[in-house]
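**Q** coords below, sequence missing:
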């Protein structure tokens, strides 16, 4: 309790400033409709009527509704004027969603004097929320939080830059570009967070890059031997270039994240053991590393699988409820993601021996001194 009081005494002014900032950002984005070119309205009245019910041959039932909406323009030459339009939706929310009072909507004109909903405005909610989350990180984590945000924005910038390069360079290989992206982000991220002069940093960097290389090489070799049988590239969404290279680029980024997570935890544990017990033997360190990797392996694999399932669940349910069998649903929605998850799992497994090898080569053979 004393710790909490002491902490609040030191940081209350920062939390107050964050609270004022969030309120200010929320107010700004709630009343800045004039900055948008598309017609923007605020809904002042909604009347909802049930119009019927529908069903299909697969036994799916939905209720349909119609809404009479009154709204006020927030921008354009019609600012402060009132308009009326309708919105139709059903309980599946597949095409449209219900409109609520106070919501801000972008409208489109059909040329015949009728307005219809283009899409809803969401930045009034997520931008203030993002400011609160980022501000909380800075207050709670201090310098480490600032470095984390720096690396986050840096990686987003690098990602956009390499996508731009892929667009600007004719016939560029997106996989090759993302190999350079992976090397650059790994070195810069770990270097900024842990220090470029730290031996621990370079052990982790070596582990991440070596494991990613071995994992992708092994995967490519297996695909080549099997002539890509069972890999349904045609079901990748919105592919405008060679699907194989794009698939490998996507897989590389996924493997990189999984391997970096495990390598950081395992290596940090080994260095902590070495600092606390300078007389610990090499065999004990290796055994501790294996045990640590084994404990992380199961949890991290399950996390990857659950993230994959959560992402694919809506489309899988949609396919199954419309008469498709499990086999077709798997091929159309789950096969590509499942293969990427399995490749990431291979990377997680390989992280343990490769990480221990890098740790041994970079530290144990140099007299056992760590930094």
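**A** Happy to help now that I have it. All values derive from a computational prediction rather than experimental measurement. Numbering: from 1, shown residues only.
**Q** Only C-alpha atoms from now on, for both contacts and neighbour counts.
**A** Will do.
**Q** show me where the stretch 251-371 of the chain has helices.
**A** 282-321, 326-329, 335-362 (DSSP state H, counting those that start in this stretch).
**Q** count of neighbours near the nearest residue to residue 251 once chain neighbours are set aside?
**A** Excluding the flanking residues, the one nearest residue 251 by Cα to Cα, 6 or more residues apart in numbering is residue 340, at 5.6 Å. Neighbourhood size, residue 340 [other Cα atoms under 10 Å]: 22.
**Q** another structure for you, compare them:
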């Protein structure tokens, strides 16, 4: 039976993905030393209770490791591993599991972490299969735009590090415009509809962020706890502004694409639509999109802060203190993104008037 082009593509991705996953499972990615857990012995366990009455159980296991590569290849080592039942800051290891290890000057082996890179390759393979199965040839454009944006994101981060957190707004505003431009050009091609999507996206992004930043400046940024930015290695304020710009961009791009595409299809099926009818149609579409999109963004921001929030509350911190240092920045980002989502509706609808010269207006 002759395979179609789509079936051939799916088969090729599956074969390459399985080969890459198996190779990554067997070999280290990079210069790390890989070992296999050949034997696991439970040594002891002990119940623990801290000063806040949090209860956990600590376990100790003895692992026999066989080194799979490097100068110690073929040798076996015994390692003790302590882990808690919650496995919050440590983890349990299993028989035949592969781990990365390092050696001290005395030749003692220590486990760094479990080998998980093969899981990432398997997940990417499944994602590519689903994209090709649903979108066929369009899937390659999506993958290409993701790769291009990853490269641009890396360049942006290097520039931010090189500038040491200065000119943050200018840097991330420019990066957001480049992200949007590259994504639309790759996926939509250079045509009028793409230009309209890009115009409405950039307009809503800059207007929403400019309005929000103006309010922040007018209130002297009182109540904003920039120290809550996780893993800040430079100015926390700069990182927060960069996060906010990119967060608003994602929401605005999604909504702008939906509105412009829907109005374009509507106009093609009924060229007699007036600008007033198109305006009301755009607002109607926007109202249907706004609610779910704002809630999705809010849940994303809150989900990112959920583990730390639970830890703060479990340590008997007050709700106000917990909110200030774990949730406040997420709420602020959600509000700024919501402003961008609301502004996108009229801006994308107005920009859609440029799709084609409209027919003569008819009174409605």
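**A** Right, received. Where do you want to start? Model, not experiment: these values are computed from the prediction.
**Q** Give me the aligned partner of the residue nearest to residue 251 of the first structure over in the second structure.
**A** Counting by TM-score structural alignment, residue 340 of the first structure corresponds to residue 333 in the second structure.
**Q** show me the contacts for that match.
**A** The contact partners of residue 333 of the second structure, taken as Cα atoms under 8 Å, 6 or more residues apart in numbering, are 244, 247, 301.
**Q** quick one: contacts for the aligned residue in the second structure for residue 27 of the first structure?
**A** Under the alignment (TM-score structural alignment), residue 27 of the first structure maps onto residue 22 of the second structure. The contact partners of residue 22 of the second structure, taken as Cα under 8 Å, 6+ apart, are residue 118.
**Q** before we move on, which element is residue 22 of the second structure in?
**A** In this assignment (DSSP states H and E), residue 22 of the second structure forms part of helix 5-26.
**Q** could you point out which element follows that helix?
**A** Counting by DSSP H and E, what follows helix 5-26 of the second structure is strand 33-49.
**Q** Mean deviation, that next one versus the first structure?
**A** Comparison of strand 33-49 of the second structure with the first structure after fitting gives an average deviation of 1.5 Å (mean Cα distance after the TM-score superposition for the first structure).
**Q** can you list contacts of that strand?
**A** Contact with strand 33-49 of the second structure is made by 27-28, 55-70, 93-102, as judged by Cα under 8 Å, 6+ apart.
**Q** so how far is that strand from its chain's centroid?
**A** Distance of strand 33-49 of the second structure from its chain centroid, counting by Cα atoms, centre = their mean, to the nearest Å, is 33 Å.
**Q** In the first structure, what stretch matches the next helix or strand after it?
**A** Later in the chain than strand 33-49 of the second structure, the nearest helix or strand by DSSP H and E is strand 55-67. On the first structure, the counterpart of strand 55-67 of the second structure by TM-score structural alignment is residues 61-73.
**Q** excluding its backbone neighbours, what's nearest residue 175 of the second structure?
**A** Counting by Cα to Cα, 6+ apart, the residue nearest residue 175 of the second structure is residue 156, at 6.7 Å.
**Q** can you tell me which residues contact the one you found?
**A** By Cα under 8 Å, 6+ apart, the neighbours of residue 156 of the second structure are 171-172, 175.
**Q** And residue 359 of the first structure, how close does it get to residue 271 of the first structure?
**A** Between residue 359 of the first structure and residue 271 of the first structure the computed distance is 9 Å (Cα to Cα, to the nearest Å).
**Q** Likewise for residue 211 of the first structure?
**A** Distance from residue 211 of the first structure to residue 271 of the first structure, by Cα to Cα: 20 Å.
**Q** ditto for residue 317 of the first structure
**A** 46 Å.
**Q** Now check residue 78 of the second structure against the first structure: what is it aligned to?
**A** That one, residue 78 of the second structure, aligns with residue 84 by TM-score structural alignment.
**Q** Flag every buried residue along the helix or strand containing that match.
**A** Using DSSP H and E, residue 84 of the first structure maps to strand 82-90. Within strand 82-90 of the first structure, the residues that count as buried by 16 or more other Cα atoms under 10 Å are 86-90.
**Q** what do you get for stretch 144-162 of the first structure?
**A** Going by 16+ other Cα under 10 Å, stretch 144-162 of the first structure has these buried residues: 145-148, 151, 155, 158-159, 162.
**Q** Provide the aligned range in the second structure for that stretch.
**A** Under the criterion TM-score structural alignment, stretch 144-162 of the first structure matches residues 138-156.
**Q** what's the mean distance for that stretch versus the first structure?
**A** Averaged out, stretch 138-156 of the second structure is 0.9 Å away (mean Cα distance after the TM-score superposition for the first structure).
**Q** now that stretch: how far from the chain's centre is it?
**A** For stretch 138-156 of the second structure, the distance to the chain centre is 13 Å (Cα atoms, centre = their mean).
**Q** now do stretch 29-45 of the second structure
**A** 31 Å.
**Q** Kindly report the same for stretch 158-169 of the second structure.
**A** 21 Å.
**Q** so how far is the first residue of that stretch from its last?
**A** For stretch 158-169 of the second structure, the end-to-end distance is 15 Å (Cα to Cα).
**Q** Now distance to residue 32 of the second structure too, for the contacts of residue 156 of the second structure, in JSON lines please.
**A** Formatted as JSON lines, those follow (distance: Cα to Cα, whole Å):
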{"residue": "171", "distance to residue 32 of the second structure": "35"}
{"residue": "172", "distance to residue 32 of the second structure": "34"}
{"residue": "175", "distance to residue 32 of the second structure": "34"}
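**Q** And those, which is closest to residue 124 of the second structure?
**A** Proximity of those to residue 124 of the second structure (Cα to Cα) peaks at residue 175, which lies at 25.5 Å.
**Q** if we can go back for a sec, out of the contacts of residue 156 of the second structure, who's the most crowded?
**A** residue 172 (23 neighbours).
**Q** element containing that residue?
**A** helix 168-188.
**Q** Which residue numbers in the first structure does that helix align to?
**A** Using TM-score structural alignment, helix 168-188 of the second structure pairs with 174-194 in the first structure.
**Q** Have a look at how far, on average, the matching stretch is from the second structure.
**A** So stretch 174-194 of the first structure averages 1.4 Å relative to the second structure (mean Cα distance after the TM-score superposition for the first structure).
**Q** Just give me the neighbour total for residue 38 of the first structure.
**A** Neighbour tally, residue 38 of the first structure, other Cα under 10 Å: 15.
**Q** quick one on the thing from earlier: kindly provide the distance from the match of residue 27 of the first structure to residue 67 of the second structure.
**A** Residue 22 of the second structure is 18 Å from residue 67 of the second structure, by Cα to Cα.
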